[in-house]
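Enquirer: What follows is a predicted structure for the sequence shown.
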Amino acid sequence: MTHLAASFSWIVILVSAVFVLGLTQNLQAQDYPSPGSSEAVEDSLVLNQYIQEALTNNPRIEGLFQQYYARLEQVPQVGALPDPEIMLQYHINPMKYSNPLTQTTVSAKQMFPWFGTLGKREEQIEKVAKVEWTAFEEARNEVVQNVKERWYRMHELHHHLMIFDRNMDLLGQLERQVQRRYESGDVSQVDLLRIQIKQDDLETRIANIEEKLEAMKVQFNSLLNRPSEAEVEIPNVMYNPKLTRDKEWLRQEVLKRNPELRGRELQEEAAFVAEEQARLEARPSFGLGLMVMNRNYMYMPLMAGDRAALTGSLTIRVPLWRSKYRAQRKEARIEARIAREEQQDVTNRLTAETESLLQQYHDAERRIALHEERLIPKTRQALRIALSEYAGGRGDFEQIIQLQQQLLEYEMMLNTAYVKQNIAKAELEALTGEYNVTPEEIESE
């Protein structure tokens, strides 16, 4: 009997060791790869493909792009001279009848605005077109930022499911160990029921997240303007690039490259050009004309000969009612002031947003370091010890449940911190005009 008891004890120890080893393997940390690793490169490539697809298919971006080129088509229209006027006159009752062709007069006249007026008209339209181009750039940056944010949110849910799956495996192994000890009378049925309660709770959370992830995929597909049921590929690891610029550089870049702020600056410039254009429109314009009068158009005995008469003319259009032009100039000055005030408002808002996003980024960075370097390793170590003691008949099952739940929450917090860091970086990129382009770059694609 002594030998049998000793053999049974060794079997229990061996089974417990295998159990602890299996649980230890399930407690390995989820590693987030460096930007240069193959997993990170795969994730980055997939995301870039989706971004390009969204930029290509987005109807709003296409509409703003076409609006810019439609505006450019107005430049040659406003820069052209007025159409010349041609007039044909026929003298019905001349004093001396002859060939009907000799009773006609043909005249032509061309009007010319004041010097520089046409150039200002073109410049004003070009400024307006540039404002519309900044709206196009702003929309591009917004689309990219939305795609990235939705992508990282899907990653968050996908990684939560991976964490839950690992915890389900851990609970399954723990349940089998508790079941054996319960059958041998070493533990209460309460321990087994608590494991099953945790499993039921995890199954419900998994079902909820799977449903939420499917809904998020539909939203993601709508950003790409493709069928809602289209497959969305989510790699198991998430690309996690770091900010490579300091705070001051980011602030300056936002003020220099942000499309919304640049659009307000161009609106002010366009208003100044409009004011100068109104000033030139108030100047006189000139018309040059030529009249060819045939000999029998009007009978003049004092004019001998059969030659047709040529008459040149100069017309001056005098803008006598000047209230119209004064109102145009005043309107342009008001619009310039509005644009200037909006610049200040946008500058203040962008500065505040930049500071907030930097704070969010660094807060997430600190949380990542806290969870990766201290909380998760220590909790994982404590859980291993508790499992080992429990397998040896000395541990507290309540402590195991608490540590397992705490590890689950910490791993989810770490995953969420990575997501928040990436989203903050994506929003900073949108503010700094990361995806700004020129018309030449678009045409070369």
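Expert: In hand now; what should we look at?

Enquirer: going forward, measure contacts between C-alpha atoms and count neighbours the same way
Expert: Fine.

Enquirer: where's Pro301, which helix or strand?
Expert: Here Pro301, judged by DSSP states H and E, is contained in no helix and no strand.

Enquirer: okay, now it: neighbour count?
Expert: By other Cα atoms under 10 Å, 7 other residues sit near Pro301.

Enquirer: again with Glu253
Expert: Neighbours of Glu253 (other Cα under 10 Å): 16.

Enquirer: my guess is it meets Thr432, correct?
Expert: Yes: in this structure, Glu253 is within contact of Thr432 by Cα atoms under 8 Å, at 5.5 Å.

Enquirer: so Arg329 makes contact with Ala278?
Expert: Yes: between Arg329 and Ala278 there is a contact under Cα under 8 Å: 5.7 Å.

Enquirer: Show me which of these two is the more surrounded one.
Expert: More neighbours surround Ala278 than the other of Arg329 and Ala278, with 23 against 20 (other Cα under 10 Å).

Enquirer: ok, second structure coming up, stack it against the first:
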Amino acid sequence: MFRSTKIISIKDTIVFMLFVFALGSCVFGQSELEGYLKLAAEKNPGLKGKFNDYMAAMEKVPQVGSLPDPTVAFGYFIQPVETRVGPQEWRFNLAQSFPWFGLLNAREDVATELANAKFEEFENSKSNLFFEVKTAYYNYYFIEKAIGITQENIEILKIFKNLSLVKIEAGNASVVDELRVELELNDLENQLALFRDMKYALQVKFNNLLNTDAQDPIAIPEVLWQDGLPEGQLDIVDEIYTSNHQLKAIEHRLNAFVNQEVVAKKEGMPKFNVGLSYTIVGENPLSTAADNGEDAFLFPSVGISIPLYRKKYRAMVKEAQYLQEGEMLKKEDKKNSLNTIYENTSKDFNDGDRRIALNKRQSEIAKKVLDILITSYSTDSKDFEEVLRIERQLLQYELAYQKALTDKNAAVAFIYYLLGN
């Protein structure tokens, strides 16, 4: 009794250690992926370009919110005009135009909302970059696993081949068994070469997303973790409608065009002009006036610009209204599109979940069947074709299991992209 208990204890310890190792590998992989995401956010040139677009849009705000430049005019009297205090020789004019009340603030509001739309486009690009990095990382993991699984199956087939050769030499099997193994080996060798080519292509793609050297190695976990859908959200679709950066960008553009209508109306209001004139007067040698030769100020001057031609201002208002309507329709269309995309992605997530369970169960069954068939073939040389068929199925189940893991995580990553995370 004591010995049996000790054996069970050792077995439980081994299982626990394997579980801790797998969990630690998953945590390691998630930590590595977070580091890659941070690196991509810092170094990806496309994302930097989007941020510069936003910064450039922000510089538009002080441009449109400033008063028009003042006008300075200089005049020289070719034929001086005689006055009581002397001849007028030079004249300087300074004029400043002032738009209707609130126009500059309304222009700033337009520019600010358009800049905010640029920022949401930047945030959407960042979310999309994170999704691409995650997807490339998962695909690279799958290819690494596919290469390992294929290599293991090649080794198994080589054992089958040696077993068939032994039985052929003993006269207990046909040379056809060896040839069948050769066919399977050739297919797997070709598949392995394809996987290796795909691995390099994915490595280059992943490192290009991070803007690092294409040859840099990629650290992946021994076992890929399984991501879940966001928690604490009653309706993910409603959350998408609230948080999606594309919808937010449309909202900001809509607000910009609402303010643009205000700008158009204020553009059609009068503008004011305030001026100041300064005239330089020369001395009159024949004048005995006490203020002979003293300069004279002529100020102030006030003017008003009346927009009489109303057609263009009405057109500016209608333009802003059409743009508002267009953005509202785009928003509705985008919401419908996001709803469809989410439902398809949710389907992919559920399908991945089912395929994970299915292929894991099928792999376990196929391994048992394969063990039985190998034992049977070793004793009576029957069912060799069935052995190869089950071995091929086992390979497919193992690959399908790893692919289901990556597909499920990719679906979660895309949902987080839709949520703007």
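Expert: Structure's in. What do you need? Nothing here was measured: the structure is a model prediction, and the numbers come from that model.

Enquirer: looking at this, Gln96 of the second structure is in a strand?
Expert: Yes: applying DSSP: H, G, I helix; E, B strand; the rest coil, one finds Gln96 of the second structure inside a strand.

Enquirer: Can you tell me what it aligns to in the first structure?
Expert: Gln96 of the second structure maps onto Gln110 of the first structure when the alignment is built from TM-score structural alignment.

Enquirer: Pull the contacting residues for its match.
Expert: Pro82, Asp83, Pro84, Glu85, Gly287, Leu288, Gly289 (Cα atoms under 8 Å, 6 or more residues apart in numbering).

Enquirer: can you list these in CSV and add neighbour count?
Expert: As requested, those are arranged in CSV below (neighbours: other Cα atoms under 10 Å):
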residue, neighbour count
Pro82, 12
Asp83, 9
Pro84, 13
Glu85, 11
Gly287, 15
Leu288, 15
Gly289, 17
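
Enquirer: Keep only those that are still in contact in the second structure, please.
Expert: Shared contacts between this structure and the second structure among these (both residues aligned by TM-score structural alignment, their matches' Cα atoms under 8 Å) comprise Pro82, Asp83, Pro84, Glu85, Gly287, Leu288, Gly289.

Enquirer: Tell me which residues of stretch 152-165 of the first structure come out buried.
Expert: For stretch 152-165 of the first structure, a neighbour-count test (16 or more other Cα atoms under 10 Å) marks 152-161, 163-165 as buried.

Enquirer: The second structure: matching residues for that one?
Expert: So stretch 152-165 of the first structure sits over residues 138-151 in the second structure, by TM-score structural alignment.

Enquirer: what's the average distance of that stretch to the first structure?
Expert: Its aligned residues in the first structure lie a mean 1.4 Å from stretch 138-151 of the second structure after superposition (mean Cα distance after the TM-score superposition for the first structure).

Enquirer: Also stretch 155-164 of the second structure?
Expert: Looks like 2.5 Å for stretch 155-164 of the second structure (mean Cα distance after the TM-score superposition for the first structure).

Enquirer: List the neighbours of that stretch that are in contact with it.
Expert: Ala173, Asp177, Glu178, Val181, Glu182, Glu184, Leu185, Ser378.

Enquirer: Neighbour-wise, give me the winner out of those.
Expert: Going by other Cα under 10 Å, Val181 tops the contacts of stretch 155-164 of the second structure with 22 neighbours.

Enquirer: Give the aligned range of the strand or helix carrying that one in the first structure.
Expert: If you go by DSSP H and E, Val181 of the second structure is part of helix 175-209. Aligning helix 175-209 of the second structure against the first structure (TM-score structural alignment) gives residues 189-223.

Enquirer: Return the distance of that stretch from the chain's centre.
Expert: 31 Å (Cα atoms, centre = their mean, to the nearest Å).

Enquirer: quick one: the helices in the stretch 101-250 of the second structure?
Expert: For the stretch 101-250 of the second structure, the helices defined by DSSP state H, counting those that start in this stretch occupy 103-169, 175-209, 236-243, 245-267.

Enquirer: Which of the ones you listed sits closest to Ile280 of the second structure?
Expert: Among the helices of the stretch 101-250 of the second structure, the nearest to Ile280 of the second structure by Cα to Cα is helix 103-169 (36.0 Å).

Enquirer: Could you single out the most deeply buried of the helices of the stretch 101-250 of the second structure?
Expert: Ranked by mean neighbour count under mean count of other Cα atoms under 10 Å, the helices of the stretch 101-250 of the second structure are led by helix 245-267, which reaches a mean of 22.

Enquirer: Superpose on the first structure and give me the mean offset of that one.
Expert: Helix 245-267 of the second structure sits 0.9 Å off on average (mean Cα distance after the TM-score superposition for the first structure).

Enquirer: residue range for that helix in the first structure?
Expert: Going by TM-score structural alignment, helix 245-267 of the second structure sits over residues 259-281 in the first structure.

Enquirer: Identify the residue of the second structure aligned to Asp83 of the first structure.
Expert: Under TM-score structural alignment, Asp83 of the first structure pairs with Asp69 in the second structure.

Enquirer: Give me the three-state assignment for that match.
Expert: Asp69 of the second structure carries the three-state label coil when classified by three-state DSSP.

Enquirer: So which residues of the stretch 251-400 of the second structure form helices?
Expert: Using DSSP H, counting those that start in this stretch, helices in the stretch 251-400 of the second structure cover 311-380, 384-418.

Enquirer: Make TSV from these and add distance to Asp109 of the second structure to it.
Expert: Converted to TSV, those look like this (distance: least, Cα to Cα, whole Å):
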stretch	distance to Asp109 of the second structure
helix 311-380	14
helix 384-418	28
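
Enquirer: out of those, deepest packed?
Expert: helix 384-418 comes out most buried of the helices of the stretch 251-400 of the second structure by mean count of other Cα under 10 Å, with a mean of 21.

Enquirer: what's the nearest residue to Arg310 of the second structure if we skip its chain neighbours?
Expert: Spatial nearest neighbour of Arg310 of the second structure, chain neighbours left out: Gly268 (7.2 Å); criterion: Cα to Cα, 6 or more residues apart in numbering.
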